[in-house]
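**Student:** kindly return the folded structure for what I paste below:
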Amino acid sequence: MRSQDPVTEPGTPERSRIRLPDLRRWISPVALLVLWQVASSTGLLSPDKLSSPWTVLQAGVETARSGELGQAFAVSIGRVGLGFLLGAGIAVLLGIVAGLSRWADVLIDPPVQMLRTLPFLGLIPLLILWFGIGEQPKIILVALGVAFPLYLNVHAGIRNTESQLVEATTALGYTRLERLRHVILPSAVPQALVGLRQSLGIAWLALIVGETVNADAGLGYLINNAREFLRTDVIVVGLIVYATLGLVTDALVRLLERRVLRWRTA
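**Tutor:** Here you go, the predicted model:
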């Protein structure tokens, strides 16, 4: 007789596979770090050009203990947070309205596309003339960096909703609000999350530029001040913090994406 496969009893949890991190991905970063340290130790790389990894680590510990790094970190986080809320709110609102209404699309999309083609980092002199050298130009710069990618993805996600699903909701007697809530907006979420990841990446880029032009606090000010004293170690510390913040925010969006879009793999 053919042997039967063992039947899993109801309620028995399936064995989840533990995915171990691929250590091979660390080979090249570690190798570059070792080469960097060797080049600095042997004098091939001048400390005036770039400090060694060990010196950068010491500078990071020093600025953290003095509280200078923590204060700059808090200021930069606040600027990105305010700019993100402003830009994301405007982008999602305009993207939904333009995506749902043909007349709104005709009126909203052309100006947005025109502004999108402008190099928003080149608006810094104009923003300074309008708002001075305070916090407003930096926050608006971050908001502009966030708004355009998010708007484009929200707009595209709504426009690309499958027509068969919309026809099915019409046949089922859904109201316009129910169709929006149960079909159109959920269909746009994957595209919107892609735009969110792009927006956060550009937000940090906009913040770096804004803080290095005119700032009296923040990570950009820390880097600029270190440049005046040829402290390349502190400059690298600031850049590492920027990069780490970008990676952390991207990882948070990816985690949100896995949770929100769990239905796609169910």
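
**Student:** alpha carbons only for contacts and neighbour counts from here, please
**Tutor:** OK.

**Student:** residue boundaries of the helices in the stretch 1-150 of the chain?
**Tutor:** 27-41, 53-66, 68-100, 102-116, 124-131, 136-159 (DSSP state H, counting those that start in this stretch).

**Student:** deepest in the core, which of those helices is it.
**Tutor:** Across these, averaging neighbours per residue (mean count of other CA atoms under 10 Å) puts helix 136-159 on top, at a mean of 26.

**Student:** report the angle between that helix and helix 124-131.
**Tutor:** 110 degrees (axes from the mean of the first three to the mean of the last three CA atoms, to 10 degrees).

**Student:** returning to that earlier point: now distance to residue 170 too, for the helices of the stretch 1-150 of the chain, in TSV please.
**Tutor:** Below are these laid out as TSV (distance: least, CA to CA, whole Å):
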stretch	distance to residue 170
helix 27-41	54
helix 53-66	59
helix 68-100	16
helix 102-116	19
helix 124-131	47
helix 136-159	17
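
**Student:** out of these, flag the one nearest residue 233.
**Tutor:** helix 53-66 (4.6 Å; CA to CA).

**Student:** how near is the residue most central in space within the chain to residue 24?
**Tutor:** Compute the mean C-alpha point of the chain, and by CA atoms, centre = their mean the closest residue is residue 200, 2.1 Å away. Residue 200 sits at a distance of 28 Å from residue 24 (criterion: CA to CA, to the nearest Å).

**Student:** now do residue 205
**Tutor:** Residue 205 is 29 Å from residue 24, by CA to CA.

**Student:** neighbour count winner among those two?
**Tutor:** Using other CA atoms under 10 Å, the more surrounded residue of residue 205 and residue 24 is residue 205, with 18 against 8.

**Student:** secondary structure class for that one?
**Tutor:** Taking DSSP: H, G, I helix; E, B strand; the rest coil as the rule, one finds residue 205 in the helix state.

**Student:** would you do the same for the sequence below? I want to compare the two.
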Amino acid sequence: MTDTASEQLAPPLPTGPATAAATTADPGAVDRAAAGPGVAPARRRVRRLAPGRRLPYARLLGPVLLLVVWSVASAAGALDPRTLPAPWTVVHTGAHLWTAGTLRTDIGTSLWRATQGFLIGLAAGVVLALLAGLSRIGEAVIDGSVQINRAIPTLGLIPLFILWLGIGETFKVAIIAIVVYIPIYLNLYSALSGIDNRFVELGEVLGLSRLAFIRDIVIPGSLPGFFVGLRLGVTGSWLSLVVLEQINATSGLGYMMFQAQNYGQTDVIVLGLLIYGIFGFASDTVVRVLERRVLSWRRSLSN
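**Tutor:** Next up, the predicted model:
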């Protein structure tokens, strides 16, 4: 049969406003109509824009690659041991200090300082953010003061806090608490202020009480911002600790690194930095896991 005969036998495609409306609603309608009855139309390829499934232990890939590059460069002699010792040298130094007992004491002291400051900063940040985010009077009294405090370098407060609180442990914990509470307050307050006003109207229509409104709408809506501030606060506690432990301290990782600087012990300094990095990475991972469990109802690119 010729092409002309095929064209004559093929049923004409329907035209008109109804066809145009159907085509607009379903772009594959024309393909199905052209294919004829009993012929399956070609499936359109769907482009997936999401990053895909999460890879197991993916966050460890970057540190492992850095460790491999460091090891290869040290073994090849590309790194001067006096500038950056090899990884196995740092591990040997850590094992020696741990056996001697000094490293265990320094780690315990640093953990206790960071924990005290973090808990105090966490409580202060949450309370202040709730007062400022749920009350106009609280916002007027608190937010301006916190913004001024945020603009002042926290480590610049060290001399003043030494005069106020002495040069012992109290001022160290106080500085850590300030470093922690600022990001927690800022992110939680921003999350509270950013709740859609339509949810407020919905709560009023449903006749929710103030307590029920906070429990059912405010807290779930502000949790994502709270966890962002929590992660920043955990990291800030370790960042400030390395500086504070070099001021009139007799133990701690920062004190260990300061003493190693005086004696030119690069391996001990690198060991202290690695321990700080491991603690920071581990604490951030704990917060991430907690966030994923608490916000399991949320669908986002991360999950």
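
**Student:** what's the TM-score here?
**Tutor:** The TM-score (TM-score structural alignment, normalised by the length of structure 1) is 0.87; 248 aligned residues with a CA RMSD of 2.1 Å.

**Student:** which among the helices of the stretch 1-150 of structure 1 is found nearest to residue 219 of structure 1?
**Tutor:** Closest among the helices of the stretch 1-150 of structure 1, using CA to CA: helix 68-100, at 5.0 Å.

**Student:** tell me, the closest one lands on which residues of structure 2?
**Tutor:** Against structure 2, the aligned range for helix 68-100 of structure 1 is residues 102-134 (TM-score structural alignment).

**Student:** mind reading off the mean deviation between the matching stretch and structure 1?
**Tutor:** Its aligned residues in structure 1 lie a mean 0.6 Å from stretch 102-134 of structure 2 after superposition (mean CA distance after the TM-score superposition for structure 1).

**Student:** sorry, back to before: aligned partner of the residue nearest to the centre of structure 1 in structure 2?
**Tutor:** Aligned partner of residue 200 of structure 1 by TM-score structural alignment: residue 234.

**Student:** can you name every helix or strand that the helix or strand hosting that match contacts?
**Tutor:** Residue 234 of structure 2 is part of helix 219-244 when elements are defined by DSSP states H and E. The contact analysis (3 or more CA pairs under 8 Å, 6 or more residues apart in numbering; DSSP states H and E) places helix 219-244 of structure 2 against helix 102-134, helix 169-193, helix 253-262, helix 266-294.

**Student:** so the third one matches what in structure 1?
**Tutor:** Residues 219-228 of structure 1 are the counterpart of helix 253-262 of structure 2, counting by TM-score structural alignment.

**Student:** on that earlier part again, centre of the chain to the helix holding residue 234 of structure 2, how far?
**Tutor:** Offset of helix 219-244 of structure 2 from its chain centre (CA atoms, centre = their mean, to the nearest Å): 8 Å.

**Student:** which parts of that helix are buried?
**Tutor:** 221-242, 244 (16 or more other CA atoms under 10 Å).

**Student:** in structure 2, what residue corresponds to residue 257 of structure 1?
**Tutor:** Taking TM-score structural alignment, residue 257 of structure 1 has residue 291 as its aligned residue in structure 2.

**Student:** separation between the closest residue to that match other than its chain neighbours and residue 182 of structure 2?
**Tutor:** What sits nearest to residue 291 of structure 2 in space, not counting adjacent residues and going by CA to CA, 6 or more residues apart in numbering, is residue 227, at 6.5 Å. From residue 227 of structure 2 across to residue 182 of structure 2, the span is 13 Å (CA to CA).

**Student:** residue 178 of structure 2 and residue 95 of structure 2: what is the separation?
**Tutor:** 34 Å.

**Student:** isn't the residue nearest to the centre of structure 1 up against residue 146?
**Tutor:** Yes: with contact defined as CA atoms under 8 Å, residue 200 of structure 1 counts as touching residue 146 (6.5 Å).

**Student:** who touches both of these two?
**Tutor:** Residues touching both residue 200 of structure 1 and residue 146 (CA atoms under 8 Å, 6 or more residues apart in numbering) are residue 84.

**Student:** list the buried ones in stretch 160-178 of structure 1?
**Tutor:** In stretch 160-178 of structure 1, the ones that count as buried by 16+ other CA under 10 Å are 161, 166, 169.

**Student:** just the terminal-to-terminal distance for stretch 68-84 of structure 2.
**Tutor:** Using CA to CA, the two ends of stretch 68-84 of structure 2 sit 14 Å apart.

**Student:** give me the distance between the residue mapped onto residue 77 of structure 2 from structure 1 and residue 57 of structure 1.
**Tutor:** Alignment note (TM-score structural alignment): residue 77 of structure 2 maps to residue 39 of structure 1. Distance of residue 39 of structure 1 to residue 57 of structure 1, computed by CA to CA: 16 Å.

**Student:** repeat for residue 134 of structure 1
**Tutor:** Distance from residue 134 of structure 1 to residue 57 of structure 1, by CA to CA: 32 Å.

**Student:** same check on residue 245 of structure 1?
**Tutor:** 17 Å.

**Student:** what do you get for residue 250 of structure 1?
**Tutor:** 24 Å.

**Student:** now residue 46 of structure 1
**Tutor:** Distance from residue 46 of structure 1 to residue 57 of structure 1, by CA to CA: 17 Å.

**Student:** and what of residue 255 of structure 1?
**Tutor:** 29 Å.
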